[in-house]
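Novice: how would this look folded up:
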Amino acid sequence: MKRICFLCVIMSLLLFIAGCWDQDLLKDARLIYGGGYDPAPNGKLRVTFVIRDVPSGEQQSPKNDIITTEGNTPRDARDHADDQVSRHIRTYKNRFILIGEELAKQDIYPVLEVFYRDPKSSLNARIGVAQGTAEDILSLKKVGNVLIAEEIDELIKSKEETTTVPKVTLEKIYPVMLDPGEDFVLPYLMEQGARVNVSRIAMFHNNKLTGTLSPDESTMYLLLKGNKGKVTRFTQNMSIKGEMSTTEENPQIRYDFLTFNVDKLKQKMKVKVQSGDQITVHLKLKMKVSVIEYPKDRLEKKQVVAELNKDLSKKMTDLAQKTLEHMQKARCDGLGIARQLMAFHPRVWKKQKEEWGSNYQKVHFTPVVQVEITKQGIIN
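Specialist: You can find the predicted model right below:
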């Protein structure tokens, strides 16, 4: 009897429970899979949306619908795009955001602000900078047989695994944009014919694009940061005094290049303040690497391996120094030196924080990279 009464009470309460008053049905939505933002000539914002269309027939493949609109703000441009399509545009499945190079040279926070305000935004969407305009890249529609939205998303993801670009999403970039102790970097996308190239990093200072790193420098920066992906490969010229070894049959064949993969990495950074408030940063990397390709071979000889370790250590140290110089020229504090000063040298930071961009360029970096070949492949 008590059980029956209890069930009756529960059933009565269920009658007063409200339904899903805020439901947003998928059948009423047009899903944005990617967006590109560029400055418009009239001072407005030019936005390109990649909208996914899934035909009703089972034999038909999904298609991209590219819509370009202009507005005073990102949300205003999205509303104008909504006027051009049936149903309502939604960002549940948004995979990436591309910012054109000219727009990235301005403060990019106002462009991204709408995504943080909307509780239904996809915060795991990746972010990148497009060489030229984002509209040009998205207008490709397809790369081979792959739709442009999937191609860009998967391409950036694969380059994250090969230690080429950092893994940056809307969620991860937000606290860094508001943090004066560190600058951020983003993947840099370039259109090459009918394809998209992702092999460089775009550097930022005060949320503005200030420069780019070469492919090798981009990978070195990530190692200096301690962010090694699944694969980290370098190819270095090991010839003496820049000479190339050739054969009589084909003088173009080069034997002096060595390709290696970084298997294990140990990174250490120490910030010191000397007399006169001179800031010195000691960076040390220890790499255990495996040889992937070296046509000269002779790796069974310990003396040869020892010489290669010495030469590779010098070349990688030079690359680290060159990378840091380019970062200082761009005023990109991507290693968070300012945060170290805040935590351990607050007096120095208080004096330098107002002009940290120019003061950062005076920081003295002393990188040391130690390379040790531990694997030589199955030949030896």
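Novice: use CA for all of it now, contacts and neighbours both
Specialist: OK.
Novice: how long is stretch 97-110 end to end?
Specialist: This stretch, stretch 97-110, spans 14 Å end to end (CA to CA, to the nearest Å).
Novice: would you list every one of the strands in the stretch 51-200 of the chain?
Specialist: Applying DSSP state E, counting those that start in this stretch to the stretch 51-200 of the chain gives strands spanning 63-71, 88-90, 96-100, 126-130, 142-143, 146-147, 185-192, 195-205.
Novice: What of the stretch 201-350 of the chain?
Specialist: For the stretch 201-350 of the chain, applying DSSP E, counting those that start in this stretch gives strands covering 208-213, 233-237, 257-274, 278-293.
Novice: before we go on, could you also do this sequence so I can check it against the first one:
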Amino acid sequence: MTLMSLSSTPSHTLKPYETHREVEIERVRMLFLGAHQPFKRESSQAKVSLFGSEVLVRMTLASVCGSDLHTYEGRRSSYLPSVLGHEGVGVVEAVGPEGDESMVGKRVTWTLTDTCGCCSACTDWDIPQKCESLFKYGHAELEGGSGLNGCFASHIVLREGTKIVELPEKLPDSYAVPANCALATMVAVVEEIPASVEKVLIQGGGLLGIYGVALLKARGVNQVVVTDPVPERLELAKEFGAEVLDANEMSGLEPQIFDAIIEVAGVSSVVPDGLRVLRPGGVYVFAGMVHEQTELDVLGVDIVKGCFKIIGVHNYGARHLEKAVQFLSEHQNDFPYDKLVSPALPLSKLDDAFALTLERKWHRVAVQPD
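Specialist: Model prediction:
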């Protein structure tokens, strides 16, 4: 099928409206109350006000991302209480008075951020994820806007500057649920890798690394090597087409053998080894070091004399989500996506989902409304 972009032209989310549409729903929210605290299930009849072209989506599946886990463990600040979760898919139930009625009934995913569409980051710099008025789903005040701001709920309200993408009919929810975070981010990362490269090293065998392998192999890159200290992750990386190496054996590699390196390990200790095996003029993309404990122990002279190109990538723009869904549509049967996301737990068992995530048996643990 042809993929459709369903979002309206972005406009500032604070635009005033004289009219709105009210929709009555049975609202269920799993409230995050603090680090390591049990989630609180809140259920009530609620009237949701949709302004402009806002969209009400009934959640069908969500998954626990690493950043959700960081919040749960107290390593990432959050509003209290709040509704976590930004990876999700759902069905459009209603649109605001200025919305497109043809969207109702569509199965969709959406960007994890809402942007204004008019600041320099959105228009000139091509990094809308750094919008001056950025809003992040799953990382907002409970009563900010609709109060349905995260995916660990029965519904979510998508703001006007959110890109909404229809999902192909035959694409399972479980394949699509991480698309608006991990996969779209890796689309943005791989976009920074020159088309001419033949050898790429990926540092980190988590979901970002796995998607990186799939994207690069589908693009025709000759050799993709994944390093990670966890044997089970390396085994799965092989199933996606990678060569693998225990991260503790990096010192055994010859120097200057890779055209490009992608860091998605989330730890800065991998960088010195990466610089050693990167050829002169090579590209090094940092995408995993998203927390404060990431000081680098490297010499500037090594970067300068190596003529290395160092690029940081954080999140993604709307086009990357569109490309992510297109990639899944075109390569649905080419990779074992069924091994990435767990069977769904009931949303009411969100505590169990986080406990299972901590066991690290799955790259993503899924929950669905019950």
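Novice: Now compute the TM-score of the two chains, please.
Specialist: For these two chains in superposition, a TM-score of 0.26 is obtained (TM-score structural alignment, normalised by the length of the second structure); 163 aligned residues with a CA RMSD of 6.9 Å.
Novice: show me where the first structure has helices.
Specialist: Under the criterion DSSP state H, the first structure contains helices at 2-14, 74-82, 101-104, 109-117, 134-138, 148-161, 170-177, 215-224, 302-329, 337-344, 346-352, 356-360.
Novice: returning to that earlier point: want to throw the strands of the stretch 201-350 of the first structure into TSV with mean neighbour count and distance to T68 of the first structure?
Specialist: As requested, the strands of the stretch 201-350 of the first structure are exported to TSV (neighbours: other CA atoms under 10 Å; distance: least, CA to CA, whole Å):
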stretch	mean neighbour count	distance to T68 of the first structure
strand 208-213	20	24
strand 233-237	16	39
strand 257-274	16	43
strand 278-293	18	46
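Novice: Now do A338 of the first structure: how many residues are near it, please.
Specialist: 24 (other CA atoms under 10 Å).
Novice: quick revisit: need the helices of the first structure in a markdown table with distance to V289 of the first structure, can you?
Specialist: Below are the helices of the first structure laid out as a markdown table (distance: least, CA to CA, whole Å):
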| stretch | distance to V289 of the first structure |
| --- | --- |
| helix 2-14 | 64 |
| helix 74-82 | 46 |
| helix 101-104 | 36 |
| helix 109-117 | 40 |
| helix 134-138 | 36 |
| helix 148-161 | 17 |
| helix 170-177 | 30 |
| helix 215-224 | 13 |
| helix 302-329 | 10 |
| helix 337-344 | 28 |
| helix 346-352 | 38 |
| helix 356-360 | 32 |
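Novice: These: which one's closest to R30 of the first structure?
Specialist: Nearest to R30 of the first structure, of all these, is helix 74-82, at 9.2 Å by CA to CA.
Novice: which residues touch the closest one?
Specialist: Residues outside helix 74-82 of the first structure that contact it (CA atoms under 8 Å, 6 or more residues apart in numbering): 45-47, 67-71, 88-89, 111, 114.
Novice: one more time with 7 Å
Specialist: By CA atoms under 7 Å, 6 or more residues apart in numbering, the surrounding residues in contact with helix 74-82 of the first structure are 47, 67, 69-71, 88-89, 111, 114.
Novice: Would you mind telling me which of the strands of the stretch 201-350 of the first structure is nearest V146 of the first structure?
Specialist: Counting by CA to CA, V146 of the first structure lies closest to strand 233-237 out of the strands of the stretch 201-350 of the first structure; the figure is 26.7 Å.
Novice: returning to that earlier point: could you name the stretch from the helices of the first structure that's closest to G35 of the first structure?
Specialist: For G35 of the first structure, the closest of the helices of the first structure is helix 134-138, at 8.2 Å, according to CA to CA.
Novice: Check which helices and strands the closest one is in contact with.
Specialist: strand 29-39, strand 96-100 (3 or more CA pairs under 7 Å, 6 or more residues apart in numbering; DSSP states H and E).
Novice: returning to that earlier point: what's the closest of the helices of the first structure to T366 of the first structure?
Specialist: Going by CA to CA, the one of these nearest T366 of the first structure is helix 302-329, 7.6 Å.
Novice: Pull out the buried residues from the closest one.
Specialist: Within helix 302-329 of the first structure, the residues scored as buried using 16 or more other CA atoms under 10 Å are 305, 308-309, 311-317, 319-321, 323-324, 326-329.
Novice: elements contacting it?
Specialist: Applying 3+ CA pairs under 7 Å, 6+ apart, we find helix 302-329 of the first structure packed against helix 215-224, strand 364-375.
Novice: so of those, which one's packed in deepest?
Specialist: Mean neighbours per residue, mean count of other CA atoms under 10 Å, is largest over these for helix 215-224, with a mean of 23.
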